[in-house]
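*Asks:* below: sequence and its predicted model.
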Amino acid sequence: MSSHHFVKEQQEPALLILNTIGFGYESIAPLLEWSPTVLVAQEEVHTVISWGIKIDLIIADMDFQKENYSLLEEQYPVKFLGVSDENFLDEGLQYLIATKHGSVNVIGFNHQQVFGLEAMLSFLDLVVWDAPMRYFPVKNGAFKKWFAGASLQLHAPEGTFVEVQENEENQIYAITYATFIEVGEGFVTFKSNKVFWIGDFVMDY
């Protein structure tokens, strides 16, 4: 992107778009406010262009690059980032780490696979968007946030224990598949001795 007038380069969360199923421009638009670096997997390039979003990097294999070479001129100054075995996520995250980005919103990644991302959490702050929810990791044992009342998913390997403190009341949850909890308005504290993820709804259906 060309305009970084408000924040330092690489300070704002990058945007890595892997899949647009369940997403429209309206759900992505708020993430574009500070002109982030935008990376897009090859299958979603034409959808993202149709939304009017300026792409910085297209993650693509050699065949796609050859067939779509004209994009380099049409979408200048977009660049190709080579990929093999369709490993778009890994290639995108490695690029962001190498270019000193500190955080990224990953659009269209299956939240069931987030446990495989934990090695990256030392290098990047990751938020995973899997419509209609987004998931963020708690990696330092505890996390406190104000909620206006919400339905949340606690997501961790089965058998992980997460303590939830709300209004001076504590409850411990043993995580199973799709553990949802309801929290009221106010600050909620989450604690665990393992990395876990909190999912909240960002879209209404």
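*Replies:* The structure has been received and is ready for your questions. Numbering: from 1, shown residues only.
*Asks:* please count neighbours and contacts with C-alpha atoms only from this point.
*Replies:* OK.
*Asks:* state the distance from V83 to E33.
*Replies:* 28 Å (Cα to Cα, to the nearest Å).
*Asks:* try this one side by side with the last:
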Amino acid sequence: MSSHHIIRENQEPALIVASYEALDEEYIGQLLEWSPTVIANDDTVDFFLAADIKVDVVFSTKERAYQQEQVRNFPIKKGFIADALDYLIQHNHKAVNIVCDMSDDILASYSGLINIVVLSHGIRYVYILHRYEKWKEAGARIFVPENLLKSLVGIKHINRNEFITEQDGFIYLEFNSDEYVCIGEEI
């Protein structure tokens, strides 16, 4: 007996790649396994084309023809990531993985409209409202703005905005903000 997965359009998180160097190629390969909508820019489109990876949308500063068929090209208006997020929201995407050099302050403003995960140089960032609960192994590093913490369980402070899990088990964070809070964890 075989199992079949039915993928509905926009069911899998889309993939925005602002910097292919921000994440290991093997990890990018894992993100591409379910054939997400792939959005690139002038800096990353050639990486995908050279690897024969299908690109769906390119936000660019110039009009350009691509060897792949059906690549949609749009001019950059607000900024690459903001324009890409606007596109995904307009096309009813519910989630996106963003590979970039660092978490962008603008992302918190989009977090109520689309589920955002940022992957950058060994850290996975998520945007959380009110509280965060997750099982983590002992010694895992967590990055969170300490001025937004109301309470915490299972982690201890080691540096500014950096914490470490004390033992295997669930950690609990509660925030003193009604805004989305960016939390980073090592991957």
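*Replies:* All right, it came through fine. If you're wondering where the values come from, they're calculated on a predicted model, not measured in any experiment.
*Asks:* superposed, what's their TM-score?
*Replies:* The TM-score (TM-score structural alignment, normalised by the length of structure 2) is 0.85; 181 aligned residues with a Cα RMSD of 2.3 Å.
*Asks:* picking up where we left off before, ok, V83 and E33 of structure 1, which is more surrounded?
*Replies:* It is V83, of V83 of structure 1 and E33, that has more neighbours when counted by other Cα atoms under 10 Å, with 19 against 9.
*Asks:* now do the same for the more buried one: its match in structure 2.
*Replies:* Aligned counterpart of V83 of structure 1 in structure 2: I76 (TM-score structural alignment).
*Asks:* kindly report the same for I181 of structure 1.
*Replies:* Per TM-score structural alignment, I181 of structure 1 is aligned with I164.
*Asks:* would you mind finding the longest helix in structure 1?
*Replies:* Longest helix in structure 1, counting residues (DSSP state H): helix 88-98.
*Asks:* quick one: that helix to structure 2 mean distance?
*Replies:* The superposed helix 88-98 of structure 1 is, by mean Cα distance after the TM-score superposition for structure 1, a mean 0.4 Å from where its aligned residues fall in structure 2.
*Asks:* any idea how far that helix is from the chain center?
*Replies:* 13 Å (Cα atoms, centre = their mean, to the nearest Å).
*Asks:* buried set for it?
*Replies:* Using 16 or more other Cα atoms under 10 Å as the test for burial, helix 88-98 of structure 1 gives F88, L89, E91, G92, L93, L96.
*Asks:* what's the answer for stretch 73-80 of structure 2, then?
*Replies:* N73, F74, I76, F80.
*Asks:* same check, this time on stretch 11-28 of structure 1
*Replies:* E12, P13, A14, L15, L16, I17, L18, N19, T20, F23, I28.
*Asks:* pretty sure the match of I181 of structure 1 sits against I142.
*Replies:* Yes - with contact defined as Cα atoms under 8 Å, I164 of structure 2 reaches I142; the gap is 6.0 Å.
*Asks:* and V83 of structure 1, how far from E9 of structure 1?
*Replies:* 25 Å.
*Asks:* and F48 of structure 2, what element?
*Replies:* helix 45-50 (DSSP states H and E).
*Asks:* post-alignment, the helix or strand just after that helix versus structure 1, mean distance?
*Replies:* The C-terminal neighbour of helix 45-50 of structure 2 among helices and strands, as given by DSSP H and E, is strand 57-60. Here the mean offset of strand 57-60 of structure 2 against structure 1 after fitting is 0.8 Å, by mean Cα distance after the TM-score superposition for structure 1.
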